[in-house]
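[1] Requesting a structural model of the entry that follows:
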Amino acid sequence: MLRLFSGSLAAMLLATSAPVALHAAEPAAVSSLVQAVDIPYEAFTLANGLRVIVHEDRKAPIVAVSVWYHIGSKDEPKGKTGFAHLFEHLMFNGSENANMDFFKPLEAVGATDLNGTTWFDRTNYFETVPTGALETALFLESDRMGHLLGAIDQGKLDNQIGVVQNEKRQGDNEPYGLVEYAQLAALFPEGHPYRHSTIGSMADLSAASLEDVKNWFRAHYGPNNAVLVLAGDIDGKSARPLVEKWFGAIPRGPETTRPQVTIPTLPKAVDQVMKDRVATTRIMRSWAVPGLNDPDTTKLDVGMAVLGGLASSRLDNALVRQDKTAVSISAGVQEFEKMSIVEITANVKPGVDPKLVADKLDALVADYIRNGPTEDEVKRAATRQVSGVIGGLESVGGFGGKAVTLAEGAVYSNDPAKYKKDLAEIAAVTPAAVKAAMAKWLTRPAYRLTVEPGERSEADVAIAGGIRSAPRYYRDPKAEGGAATVAASGAAVDRSKFPEVQPIGDLEFPAIERATLSNGMQVVLARRTTVPTVRIALSFDAGNAADPKAKLGTQALMLSLLDEGTKTRNSIQIAEEQERLGAAIGTSANMDRTSVTLFALKPNLAPSLDLLADVVRNPAFDPAEVERLRAQLVTSIAAENTQPRGIARRALPELLYGKVHPYGVPLSGSGTEAGVKAVTRDDLFAFHNAWLRPDNGKIFVAGDTTLAEIKPLLEARFGQWQPTANVAKGAKLFRMDRMARPPRIVLIDRPQSPQSYIMAGQLLPFKGVDDPLTFSAANEVVGGSFLSRLNMDLREDKGWAYGAFTSAPMVRDTMPLYLIAPVQTDRTGDSIAAAIGDVKTFLTTKGVDAEEHERTINNQIRSLPGSFETSSDLLGGLMSIDAFGRPDDYYTRLADRYRAITAADMDKAARAAIRPDDLIWVVVGDAAKVRPQLEKLKDQGIGLPIEDAKPGS
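    Predicted structure coming up:
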């Protein structure tokens, strides 16, 4: 089954496409879109069983390397939950011939899209590297596949157990963070492979011994249980000798025994109520259904899209738009190899009786199952799914990309081209087939969960601690001969040194073309013809900084209403039209800019632009829609005030900038509850007329079009657009108030939190328009990258955090520096002391060393081609050039500018800007447990006053 979360599918159509008729009466048929999708590949298998798939895509000098091991959490035996995910972490910590954090050599060669993930059915590792560094990636991936165990010791194991446990705490600490545990326990009986979560239990992780984890590796991580995909600037002829060289001598491993998986049916409906620190009651319905290779799964996927996945879904229209008893709806299929889970979720509008919503929801679902979808609904759902797939076609790797698509097909279905069958099924699905599949699977008893606002009870918390599977199997491969008895497929390669990195060229940014419409609006274009899609952004000089201080949230409410009704289209018509076209209109804002964006399939570009122009130019701000979206935004703000990260991000900007400065607003841009409630319909029109206007915006275009093609289309829709008469263009006043902002700790109480969310900040002595490139490079060393001093200390050395970092967001005016570290509760005070110590050491006695300098500069230069792989990347680059007043050749000159930066330059820039004693700290956590730790900081020479606050205060 095709999954949208896996991103892209393929190189589609031709590298360049011929002009198409843009005024077709009907949108392009799903079948025609599907037929053109193709990922040509070559495949071969080494003697040791490693399956290799190679896809050639020469659009950029990069290669995606993706290794998938067919082992996941469903394969874990009782007492070993979390082992697959724990091993994912350990396999980043060094191998016998590269005994270092794998991020170090990969960052040095400029890897992008670098990570690893574990899920129920697989573990994967991936990185996209410059072509000249391909052998480095192959050396590293092969070394951890065939030469890992000698590098694992008790210290590494203990550390990564701590890191994984903090990852679990971080997830559990979120609102609704215990829901998955409850869902799995209810849907699957004891002993079922999918019953326990991938993260595992605290007890099992703590009990993991060194021999346990080594046996786990020996049993499951051989080449015969893996698939290697190379996608990008490579072909099969060149790839085969390289793969043979690095992987050929790795011995075959034992065959992994696959657990038997049944699709359980509950004997009767299961009702459960949980309490959590949430903003609104959540109602959920879940069923266990077949896995991704079952023909019914496609039908269920389309059916759930119609029910609650589309913007125009049945449940959205009935509960969110019409009844206004829910603030959001979702429905979909979580697809896995051997089974899947259908989920329906409704977030109840505060003040509404959840039982009324639950009863109406169940009645709507029953009616839908009984009568099925219409042909138009199925067509819209299919178009939306295929369009979402095509939208990701440019990426060769990463979390989605073509490498992922080929690997998924090979691992789960023994067919790298499985995506073709999935797309064909989507195009061919009928209302009758959807109705039959839903009647077959969703008339069975459901798991019905309600999560209510309140404090977690002991029973709720206990759910997170110990869901384990019953005994299945756990064998010692040494008893069966294991890997050592299997002959290698080639002579051993010299692993005493890293392979030499071949020359890596600098970024070649596409030519930037410009034009001007009749009304003076500028058009900026960069062409990228890899796939037949076009991305457009209307960007306005507004942003969160333009939000009226007296009514914070005016902009957010206005933006949320743009696609909810125009003078000629209502919200349902807008949603349905996007779905028929396979288009997506979105709105966004950062501190400085407000954007309305369009993703369009090229065959449907003209009508998609018609819709975009109507949404931008003719908002209706219908009173009923205003009240509906106002309630949703107020609920969203309340939700932020239940999330540790959301609470901190709302509090810190005002502490740094003050109430007067335009940047002294919540980082989410959502505003305040009081502000949103005060906004009138006239305020919305006033904001739109002052800020979203042709003399305050520009049009940016990236994708498969030319300036000659796109300008007439834009001229017809925007060329005659004029500002509203007698309305002045908006203006932002950047000034600071005179209030003192002394360093201190603001402690925001969030009882029952297993982690404290630490976020500190200071203002830097420069602006984004100053282009502080040297400081940005220095920040990579102190906290900006995975290998930074801060992350290596709090995560890799001490194991107190899942991640810790610094960030210096690029804004036009005064830039901030943020230090962020979610840490286990009992180490809150220690973590603040350690972070301050790390920064001070960096600024004084231990500045940037030679290795850090070389790695950082190489990474910044070599990662540029991978950073601009897609038209979305290009669009962001065009908008950044404009926002900060940079020249068109800005990105092509970056490499030489980085080469000129010395370690001394980086030290100087950091020491002139960072003031660790002036940081203002926000700590969101269990105050009763945290305050004593903070008070003890004075014993370590950190005499920061402590202020108490509540979320939202």
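
[2] switch to C-alpha atoms for all contacts and neighbour counts from now on
    Fine.

[3] sec struct for residue 197, please.
    coil (DSSP: H, G, I helix; E, B strand; the rest coil).

[4] how many other residues sit next to it?
    25 (other Cα atoms under 10 Å).

[5] do the same with residue 465
    Other residues lying near residue 465 total 16 when counted by other Cα under 10 Å.

[6] Report the separation between it and residue 204.
    Relative to residue 204, residue 465 is positioned 10 Å away (Cα to Cα, to the nearest Å).

[7] residues shared between the contacts of those two?
    Residues touching both residue 465 and residue 204 (Cα atoms under 8 Å, 6 or more residues apart in numbering): there are none.

[8] Leaving out sequence neighbours, find the closest residue to residue 134.
    Closest residue to residue 134 apart from its sequence neighbours, by Cα to Cα, 6 or more residues apart in numbering: residue 63 at 6.9 Å.

[9] Alongside the first, I'd like the structure of this one:
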Amino acid sequence: MIKLKQRLAVSLLALGITSALSAKPNSDVLIPNQSFTLPNGLTVVVHEDRKAPIVAVNVWYHVGSKNEVPGKTGFAHLFEHLMFQGSENYQGEFFEPFEQVGATEQNGTTNADRTNYFQNVPTTALDMALWMESDRMGHLLGAVDQALLDEQRGVVQNEKRQGENQPYGRRVWTELFRTMYPEGHPYSWPTIGLMEDLNAASLDDVKQWFRDWYGPNNAVLVLAGDIDLATAKQKVERYFGDIPASATVPKMKTWVPERKESTRAVLSDRVPQPRVMRVWNTPPTNTTEANQLDVVAQILGGGKSSRLSRRLVHEEKLADSANAFGWAQEISGNFMFMITVKKDAEVAKVEQILNEELARFIKDGPTTEELEQARTVIKAGFIRGIERVGGFGGKSDALASCQVFAGDPNCYAKDLADYEAASAADLQKVAAKWLAKGDHTLVIEPGEVALGAQEEKPFSTPSKVHAVKPGKVDSTFKTVKTDVDRSQGVPKTATFPDLSFPTLQRAKLSNGIEVVLAERRAVPVVQLSMEFNGGFAADQGRKLGTSSFTMAMLDEGAGDYDSLGLSAKADALGANIGAGASLDGANVYLSALKDKLEPSLDLFADVILRPRFADKEIERVRATWIAGIEQEKSRPNSLALRIMPPLLFGEGHAYAMPLSGSGTAASITSLTRNDLVKFHQDVIRPDNATLIVVGDTSMAEITPLLERRFGSWKAPAATLDLPEVAAVELPQHSRVFLVDQPGAIQSNIFVGQVVPSTKDAKALDFDIANGVLGGEFSSRLNMKLREEKHWAYGSYSFTQGAVGQRPWVAFAPVQIDKTIESLTELKQDIGAFARGEAKISAAEADKIKLNNVRSLPGAYETAGSVMNQIGGILRYQRPDNYVELYKQHNEKISLDAVQAAAATIQPAALTWVVVGDLGKIEQAIRDLKLGEVKVMDADGNPLR
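    Below is the predicted model of the structure:
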């Protein structure tokens, strides 16, 4: 429920919200809204968008970790978790009523400045959503007891462990901001808190936190979507009007600490390559200078053709990535460079180049071309973002953020004006003012973690200037009477909106390429995806990773453009263009602004038809690719998913490769240009292609444009020959594979087997059964290991869509001292589920089926979601009305069929993979006798 890198995540989210540009803001970049305030101080913002029968319900509380004090850090985030555990009038997981009505995009997040809770619900379920949100706002404390606090404390601590168990995750962000902000600054401690503080949190502490800050006068409610002002006023007053105000959150003064000297520190961690992070303190949100620094960040490190990426990644080949970004928070901001250095490169040389490029920018400023390109990229990102009413960075987030931090839901209009008005001289000046001194450089280098390095240092008492204490409740706040009888429980949703999926239109180009179009007019964007059969599976008979590597090379130079030239041209057009592969397919995609469609299509055609496969680009991408494989192997989850498919399918099988499709270091090292050209000739051909188009266009408009670019493309004489995916048998007995991760503070447990294809007539039966076991937040595995035992931040199960047999996998990252207990619980619960000893109840099955059906109206809000569904229709040879058939199948499937599908899982044939510190867990796992135990290295080679 919280982003692992809280500070970074909120900054990027804020960029997605406010990064827009238009000389004269128009309907493409504005979010029309109306506001009102209840007598108790609750501010409500309403945005009407009737494209889908859903309403985004987004509640922001103006309280975050900066409102804490040392010794009691992590309270804001801990309370976010507690508020998902039911209320005085609803006893149970907060997610359950929302799952029953088909809510989408449901989550909550905390950062230094605010806590939010959000979900998209069908229009007819709005009363339920408002009842639930108001019940936890006004009727929570009676439901919070010691057992609940202990439970969620354990969940949060495992969330913290999960983040710190990742490469570059241990102590990095805590130490970085402890250095950037002086003692007592409320941004100096991490949002997730210190482990000692979480352990010390008492029931009285957390209840007082709620009393102090969680009143309606400290909240903003945004309703966006299928709603109007009159309806919003009536419903919000009815559900929220009787909640009394609390003390008002005191407004903190801006505090941007001045740092006059450059400082530097080095941390050792078990990481595959060095990373350089350089940070400055900068102005807070809603300031012109903060917006100007966003443009500076885009020019210096915002994309492939940015200055740092151009020099460090493409020219000097010293780094695998070089990024810059600014993020502005309420009382201060930061600007950061993050450079992942090649394993054998000199960090000092990288830092020297960073110094040179920054000094050059401060001295000379940006070019006119760079400035215009940055503006276009930012504008295009904003337009794409406001297609959604809810979720991370959608319209409701934009409006809530502006209302909370600026007191005006339309504050983004100022950002638009700032971006448009920013001149080259302005950017040069703002960079010189804020980025010329006072930086801190943190280098994370490969090495062993010193003993005691995991211990957290406490924070000292804050300065009196920024001590936060609640005052008295403002006597002007009043409550209003309501007719809501909360003893009757959650309002029942009796009816649901009809499913609406766009009609698919079909046509053919003169060379036989089929075009499938779904018109969507919400934003002036057209998205295209040229789809090909033969993805990772087409690596069979080739070197592993050939499909992914070839597709990744398509946009590394094509037609008249080298790699940087192609990226710069796409940025200048505001286009997103790229290519990739999946288990059974490959695609090249384009997202184009409507008014730049034709030149964007020219680039799209170049990438598909005329890739360069230049040797220098192959070698550059190869080095970065191999570094990426090492990164996969350093992350416990991705490491397990690298080695698991070969164990499930057997060596030589079409699916026996890392689930990412990245291949191995050896296979990628051996790839030649001829290998890539051969794959392109064999797979990227018109008789293996279908073109999906979704967006602001018509078949009459788009077909001639496509014909002009692809109609003369001819298939090669050689017959299209894609490998068949062979069926495999389950193993005769369970097997256990262990991978050592010395020093790990969690064990990452994975267990799986193969199950029938996505195309199987009973695939949905199994998917519903899997939903009961581990597919949802309230499913059995998560309820056991997270909510009941609080040994894990989450435990789920999933299937990967596949033309052949699918991999089914359950997983749980657990605290390392509960590894054996967690394995025991997983074995018992999965076994009892599969054998029918713990039968699926009608309520459990109905919850999954109803969620599948009732989420459909909101599932296709965006063009991207429509495109993904069309891709599945094509890949699995489904009828065009598949979405309607899917709805009907869910409604008709019997409990007996779901129970029978659970037996697809064979407890005696499961394959277990555990990644953790074997010095602490190996012998105890062997003593469990789950099956034959083997220890493997990170490449899947047996060690013992």
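
[10] For the counterpart of the residue nearest to residue 134 of structure 1 in structure 2, list the residues it contacts.
    Here residue 63 of structure 1 is matched to residue 55 in structure 2, going by TM-score structural alignment. By Cα under 8 Å, 6+ apart, the contact list for residue 55 of structure 2 reads 120, 121, 122, 123, 126, 223, 224, 225, 226, 227, 389.

[11] How much space separates residue 55 of structure 2 from residue 208 of structure 2?
    32 Å.

[12] just residue 836 of structure 2 next, same as before
    As judged by Cα to Cα, residue 836 of structure 2 and residue 208 of structure 2 stand 46 Å apart.

[13] and what of residue 712 of structure 2?
    Applying Cα to Cα to residue 712 of structure 2 and residue 208 of structure 2 gives a distance of 71 Å.

[14] And residue 352 of structure 2, by the same measure?
    Distance, residue 352 of structure 2 to residue 208 of structure 2, using Cα to Cα: 51 Å.

[15] rewinding a little: make sure I have this right: the match of residue 63 of structure 1 is in a strand.
    Yes - using three-state DSSP, the secondary structure at residue 55 of structure 2 is a strand.

[16] how near is it to residue 390 of structure 2?
    8 Å.

[17] Pick out the residue closest to the middle of structure 1.
    residue 399 (8.7 Å; Cα atoms, centre = their mean).

[18] residue with max distance from the center of structure 1?
    residue 726 (43.0 Å).

[19] Specify the local secondary structure of that residue.
    Three-state call for residue 726 of structure 1 (three-state DSSP): coil.

[20] Equivalent analysis for residue 443 of structure 1, please.
    Secondary structure, three-state DSSP: residue 443 of structure 1 is coil.

[21] what do you get for residue 344 of structure 1?
    Counting by three-state DSSP, the backbone at residue 344 of structure 1 sits in strand.

[22] where do the helices sit along the stretch 251-400 of structure 2?
    288-301, 307-308, 347-364, 368-385, 395-406 (DSSP state H, counting those that start in this stretch).

[23] what range in structure 1 does the last one sit on?
    Counting by TM-score structural alignment, helix 395-406 of structure 2 falls onto residues 402-413 of structure 1.

[24] What of the fourth one?
    Following TM-score structural alignment, the aligned partner range for helix 368-385 of structure 2 in structure 1 is 375-392.

[25] contacts for stretch 234-254 of structure 2?
    Under Cα under 8 Å, 6+ apart, the answer for stretch 234-254 of structure 2 is 38-41, 62-63, 127, 130-131, 134, 137-138, 211-218, 284, 330-332, 466, 468-474, 477-484.

[26] list the buried ones in that stretch?
    Using 16 or more other Cα atoms under 10 Å as the test for burial, stretch 234-254 of structure 2 gives 236-250.

[27] do the same with stretch 780-793 of structure 2
    Buried residues in stretch 780-793 of structure 2, counted by 16+ other Cα under 10 Å: 780-787, 789-793.

[28] Stretch 405-424 of structure 2 now?
    Within stretch 405-424 of structure 2, the residues that count as buried by 16+ other Cα under 10 Å are 405, 409-420, 422-424.

[29] Show me where the stretch 101-250 of structure 1 has its helices.
    For the stretch 101-250 of structure 1, applying DSSP H, counting those that start in this stretch gives helices covering 103-108, 134-146, 154-172, 179-187, 202-207, 210-220, 236-247.

[30] average distance between the second one and structure 2?
    After superposition onto structure 2, helix 134-146 of structure 1 sits on average 0.2 Å from its aligned residues (mean Cα distance after the TM-score superposition for structure 1).

[31] Which element, helix or strand, includes the aligned residue in structure 1 for residue 625 of structure 2?
    Aligned counterpart of residue 625 of structure 2 in structure 1: residue 633 (TM-score structural alignment). Using DSSP states H and E, the element containing residue 633 of structure 1 is helix 623-640.

[32] Run through who's touching that helix.
    Helix 623-640 of structure 1 has contacts (Cα under 8 Å, 6+ apart) with 278-280, 321, 324, 327-328, 349-350, 557, 560-561, 564-565, 646-647, 670-673, 676-677, 681.

[33] Check which residues of that helix are buried.
    For helix 623-640 of structure 1, burial by neighbour count (16+ other Cα under 10 Å) applies to 625-640.

[34] Beyond it, next helix or strand please.
    helix 644-657.
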